[in-house]
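Q: sequence? don't have it. structure:
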């Protein structure tokens, strides 16, 4: 199996740690280790202080899995499998579920591996694009029309990366009805769940609603702790979870004990962690509302419903790939062209989950003004 270039990660590997101003971050503001350890209760502080650096349980620490299960009403620790970030969860699940006799449906745009790995493991894949003209809505009739006798898996990502779209409660119910009526699985990438505007209320995770849902989440996005490399799979289907675990034996085997303890501390203090990150998003979204109002002839977007990323339409004549390169070369501000997500047109993804976003946005707007002035003079 030969995998194609991972466009997003390759783009980041060339630019992320060279550009001083990231306007494209896909995660929320991070924390220092000291800040998180200060949130520890007596039990987790003792675990941290006495931790020995040996192997950990393949499934993940029982305490950590129990804490994660609190995010999924009705599920228990044995419904959870920890993995190395979200990527391992995607790989092991698709390897376990798909084969060359199966067909998968992938909702796009999405994180590339959701599509690429489905193509690699399934015999065929149908993509269903979200409809920007209707607020990045998922057309469930198109999902129904795409179903074949051998369709085994529907792959979704909400809150969506890169658009910030969400499914409402009725859409979730209808999607589950479609899947259950055809005895299909749903892989639900929920990496951005719990992150967004402070006034946003969250419905029950999909894994709690249908036995054939596999919900994926991670410490990287909403919790702002990408460096921990801790993710997890949640599902009612324990037989499938065991199959995914068997695949994990061939990847990481087990996770870092240090990362598991820090994740446990953060999850027990999740109200504090999430409140801070959602308040950052509140502030940054208000700045973006003003920015798009001032620059409506140059840029537009469908305001993200959840998460901390959004897809922007550029109405500047310069192709976005060229504009993005000139932008980072001249200002150090990094955006991600839509071409990295195989999106046609002059689009780019921004991320607004970081504390320094106001400074970065100001630099971006100043550059655009100068850029247009120079273009008019030439």
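A: Structure's in. What do you need? No experiment lies behind these values; they were computed from the predicted model shown.
Q: rest of the way, CA atoms for contacts and neighbours
A: Fine.
Q: What separation is there between residue 211 and residue 79?
A: Separation of residue 211 from residue 79 (Cα to Cα, to the nearest Å): 11 Å.
Q: more neighbours, these two?
A: Neighbour count, other Cα atoms under 10 Å: between residue 211 and residue 79, residue 79 has more, with 22 against 15.
Q: Next, work out how far apart that one and residue 349 are.
A: The gap separating residue 79 from residue 349 is 34 Å, by Cα to Cα.
Q: so how many other residues sit close to residue 372?
A: By the measure other Cα under 10 Å, the count of residues near residue 372 is 12.
Q: so how far is residue 142 from residue 70?
A: Distance of residue 70 to residue 142, computed by Cα to Cα: 34 Å.
Q: So the closest residue in space to residue 169 that isn't next to it in sequence: helix, strand or coil?
A: Distances taken as Cα to Cα, 6 or more residues apart in numbering place residue 203 nearest to residue 169, at 7.0 Å, with adjacent residues excluded. Of the three states, residue 203 takes coil according to DSSP: H, G, I helix; E, B strand; the rest coil.
Q: How are the strands of the stretch 51-200 of the chain distributed by residue range?
A: Ranges of strands in the stretch 51-200 of the chain, per DSSP state E, counting those that start in this stretch, are 80-84, 103-108, 124-129, 151-157, 185-189.
Q: Included below, for side-by-side comparison, is a second structure:
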């Protein structure tokens, strides 16, 4: 059995087929510590409620009827997302926003709206009326003073931004995403396609999203998430310095992950897939092998790199003790 977010998602899943080249890896036994995430440590509803400066700001209305919600998402949530994507030069409204069940759906809708079968970037770029699409799932989880604004706030009307609550906002179980554009014709086309994928987002999810992104709560939420990531970055920096002969990295400037390269004793890049499998089997810790998961076919630019979650410093601190012992247990991976 494979549960889905509503029957329509189950029907949609039937249109997806694995290619012959796809490989499914099953971890047995389950890992003791998982560092495969990419978001700040997830909050409970009680923790989220406590971020509100006033008890008058409530997370959920207990009298909320659990019926179908407004098709495009509540006006309250769409207005707030429009505000977060606006600038002095570009003022967006609820009419510029479509709410979706997560950013994966948002990205799919944008690509399905803009790209027909056989479309390629080069052919799109040759057209005079170029549309630029930016997946901003990790915004505004930036770890330096240089912070990129939403693409749709920069003035060009032929732009789209997508996002969700999963990564930067640490609410991955709240299945809310969005598509934002100044171009209302594109928003209309996305909305029409959306009708074939979902009826409406959950009213519970919509309410939690509007609360989390509200002016009263968002500053405290992001301060918490950035603080957790900063603590993890410090832990990893100290780890790399202690083990400089066997690893190296570049500090992340944003997102909820870091990439650390594990070196063999002769300073050559390790086999990140071998390392990750051994680490899971022997130490019960899971990380994402960089080149196996993210490198282009035939490229070695990510060889030896591990993608490590930085949103949960307590879990990372415990894991790094075991990883440090493991790195020095073998000369080569």
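A: Thanks, I have the structure now. What you see is a predicted model, and the numbers here were worked out from it, not measured in a lab.
Q: Work out which residue lies at the spatial centre of the first structure.
A: Ranked by distance to the mean C-alpha position of the first structure (Cα atoms, centre = their mean), the top residue is residue 191 at 4.1 Å.
Q: for the aligned residue in the second structure for that one, what are its contacts?
A: Using TM-score structural alignment as the criterion, residue 191 of the first structure maps onto residue 137 of the second structure. Residue 137 of the second structure sits next to 103, 162-168 when contact means Cα atoms under 8 Å, 6 or more residues apart in numbering.
Q: Now list whatever residues contact both of residue 211 and residue 79 of the first structure.
A: With contacts taken as Cα under 8 Å, 6+ apart, the residues that reach both residue 211 of the first structure and residue 79 are 235-237.
Q: now, which of those sits nearest residue 370 of the first structure?
A: Nearest to residue 370 of the first structure among those is residue 235, at 51.7 Å by Cα to Cα.
Q: At which residues are the helices of the stretch 201-333 of the second structure located?
A: Assigned helices in the stretch 201-333 of the second structure, in chain order: 203-212, 218-242, 272-283, 290-294, 313-327 (criterion: DSSP state H, counting those that start in this stretch).
Q: Nearest to residue 192 of the second structure, out of those helices?
A: Of all these, helix 203-212 sits nearest to residue 192 of the second structure, with 20.0 Å by Cα to Cα.
Q: Now do that closest one: distance to the chain's middle.
A: 18 Å (Cα atoms, centre = their mean, to the nearest Å).
Q: swap in stretch 353-366 of the first structure?
A: From the chain centre to the centre of stretch 353-366 of the first structure is a distance of 21 Å (Cα atoms, centre = their mean).
Q: Residues in contact with it: which ones?
A: 21-23, 25-29, 277, 280-281, 284, 287, 308-309, 331, 333.
Q: still on that earlier bit, out of the strands of the stretch 51-200 of the first structure, which is the most enclosed?
A: Neighbour counts (mean count of other Cα atoms under 10 Å) averaged over each of the strands of the stretch 51-200 of the first structure peak at strand 80-84, with a mean of 27.
Q: what do we get in the first structure for residue 68 of the second structure?
A: With the correspondence set by TM-score structural alignment, residue 68 of the second structure lines up against residue 55 in the first structure.
Q: one step back: please identify the most buried of the helices of the stretch 201-333 of the second structure.
A: Taking mean count of other Cα under 10 Å, helix 203-212 is the most buried of the helices of the stretch 201-333 of the second structure, at a mean of 22.
Q: against the first structure, where does that one fall?
A: Under TM-score structural alignment, the match for helix 203-212 of the second structure is residues 257-266.
Q: Not counting the matching stretch itself, show me its contacts.
A: Here stretch 257-266 of the first structure has contacts from 36-37, 39-41, 44, 47-48, 51, 53-56, 60-61, 63-64, 67, 219, 223, 228-230, 273, using Cα under 8 Å, 6+ apart.
Q: mean deviation (superposed) between it and the second structure, please.
A: Once fitted to the second structure, stretch 257-266 of the first structure is off its aligned match by 0.8 Å on average (mean Cα distance after the TM-score superposition for the first structure).
Q: Now the strands of the stretch 51-200 of the first structure in CSV, please, with extra columns for distance to residue 323 of the first structure.
A: Formatted as CSV, the strands of the stretch 51-200 of the first structure follow (distance: least, Cα to Cα, whole Å):
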stretch, distance to residue 323 of the first structure
strand 80-84, 35
strand 103-108, 24
strand 124-129, 25
strand 151-157, 28
strand 185-189, 31
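Q: what's the closest of those to residue 326 of the first structure?
A: Closest to residue 326 of the first structure of these is strand 103-108 (Cα to Cα; 28.1 Å).
Q: mind putting the helices of the stretch 201-333 of the second structure in TSV, distance to residue 132 of the second structure included?
A: Below are those laid out as TSV (distance: least, Cα to Cα, whole Å):
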stretch	distance to residue 132 of the second structure
helix 203-212	26
helix 218-242	27
helix 272-283	34
helix 290-294	23
helix 313-327	35
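Q: and of those, who's closest to residue 142 of the second structure?
A: Among those, helix 218-242 sits nearest to residue 142 of the second structure (Cα to Cα), with 7.7 Å.
Q: mean deviation of that closest one from the first structure?
A: Once fitted to the first structure, helix 218-242 of the second structure is off its aligned match by 1.0 Å on average (mean Cα distance after the TM-score superposition for the first structure).
Q: Run the angle between that helix and helix 203-212 for me.
A: Between the axes of helix 218-242 of the second structure and helix 203-212, defined by axes from the mean of the first three to the mean of the last three Cα atoms, to 10 degrees, the angle is 80 degrees.
Q: contacting residues around helix 218-242 of the second structure?
A: Residues outside helix 218-242 of the second structure that contact it (Cα under 8 Å, 6+ apart) are 40-41, 48, 51-52, 141-143, 168-170, 212, 247-249, 251-252, 256, 258, 310-313, 316-317, 320, 324.
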